[in-house]
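[1] starting from these lines, generate the structure:
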Amino acid sequence: LGWLPRGTHDWKKFITTNEMETGIAGAGLTLKELTGVSYNPLADKWSLGRDTDVNYMALAERTAK
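    Predicted coordinates:
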């Protein structure tokens, strides 16, 4: 897509959803929602879905004390 300069992303620094979930739990948070985010350049449209292989977002909340 050419949105960012080459070298902007280092694939070795990307984390999996499992790694993120471990970090969330380690921070004393509870994962409430995890969803994939996809972009369709032909339709110029973003959408939510189940595919979390590349782009995803999460919602976590502080665990009640």
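[2] all contacts plus neighbour counts: C-alpha atoms, from now on.
    Fine.
[3] identify each buried residue in the longest strand that the chain contains, please.
    Longest strand of the chain, by residue count under DSSP state E: strand 29-40. The neighbour-count check on strand 29-40 (16 or more other Cα atoms under 10 Å) flags Leu29, Thr30, Leu31, Leu34, Gly36, Val37, Ser38 as buried.
[4] show me the contacts for the fourth one.
    The one in question is Leu34. Leu34 makes contact with Tyr56, Met57, Ala58, Leu59 under the criterion Cα atoms under 8 Å, 6 or more residues apart in numbering.
[5] what is the burial count for Arg62?
    Neighbour count for Arg62, taken as other Cα atoms under 10 Å: 12.
[6] and this one, so I can compare the two:
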Amino acid sequence: MVSSTSKVSDKPIADVTQEEVDQLAQRLEQDEYTTAFEGLRDWHRLRSVAFQRPELVESYLHLLDMEAFDEA
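    Next comes the predicted model:
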């Protein structure tokens, strides 16, 4: 089983490293969480990083299922 306990969820997004994002994405890809809430927490964290530091998640956009849309 995968534990979503990670330093990446406790630190400001500006301080998150590529290695931490890689670990987060790996947990999401393995999808072996003990509860749905752990997976959801990781997913929201990766999504937050994607909005604030998109260069770190370019390889993992498929995990976020984000589509471009026009709010106009």
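[7] and the TM-score between these chains?
    Here the TM-score for the pair of chains, by TM-score structural alignment, normalised by the length of structure 1, is 0.28; 32 aligned residues with a Cα RMSD of 4.4 Å.
[8] nearest to Gly49 of structure 1, of the buried residues of strand 29-40 of structure 1?
    Nearest to Gly49 of structure 1 out of these is Gly36 (Cα to Cα; 4.9 Å).
[9] quick one: the closest one and Trp46 touch, right?
    No: with contact defined as Cα atoms under 8 Å, Gly36 of structure 1 and Trp46 do not form a contacting pair (10.5 Å).
[10] mind listing the helices for structure 1?
    Taking DSSP state H, the helices of structure 1 run over residues 17-26.
[11] circling back: quick check: the two most widely separated of the buried residues of strand 29-40 of structure 1?
    Within those, Leu29 and Ser38 form the most distant pair, 25.8 Å apart (Cα to Cα).
[12] what's the burial count for Glu43 of structure 2?
    Residue 43 of structure 2: Trp, not Glu. Here the number of neighbours of Trp43 of structure 2 (other Cα under 10 Å) works out to 18.
[13] also Leu28 of structure 2?
    Close neighbours of Leu28 of structure 2, defined as other Cα under 10 Å, add up to 22.
[14] one more: Gly39 of structure 2?
    Residues near Gly39 of structure 2, counting by other Cα under 10 Å: 20.
[15] also Glu19 of structure 1?
    Applying other Cα under 10 Å, I find that Glu19 of structure 1 has 10 neighbouring residues.
[16] do Gln52 of structure 2 as well
    Neighbour tally, Gln52 of structure 2, other Cα under 10 Å: 11.
[17] same question for Gln30 of structure 2.
    Neighbours of Gln30 of structure 2 under the rule other Cα under 10 Å: 10.
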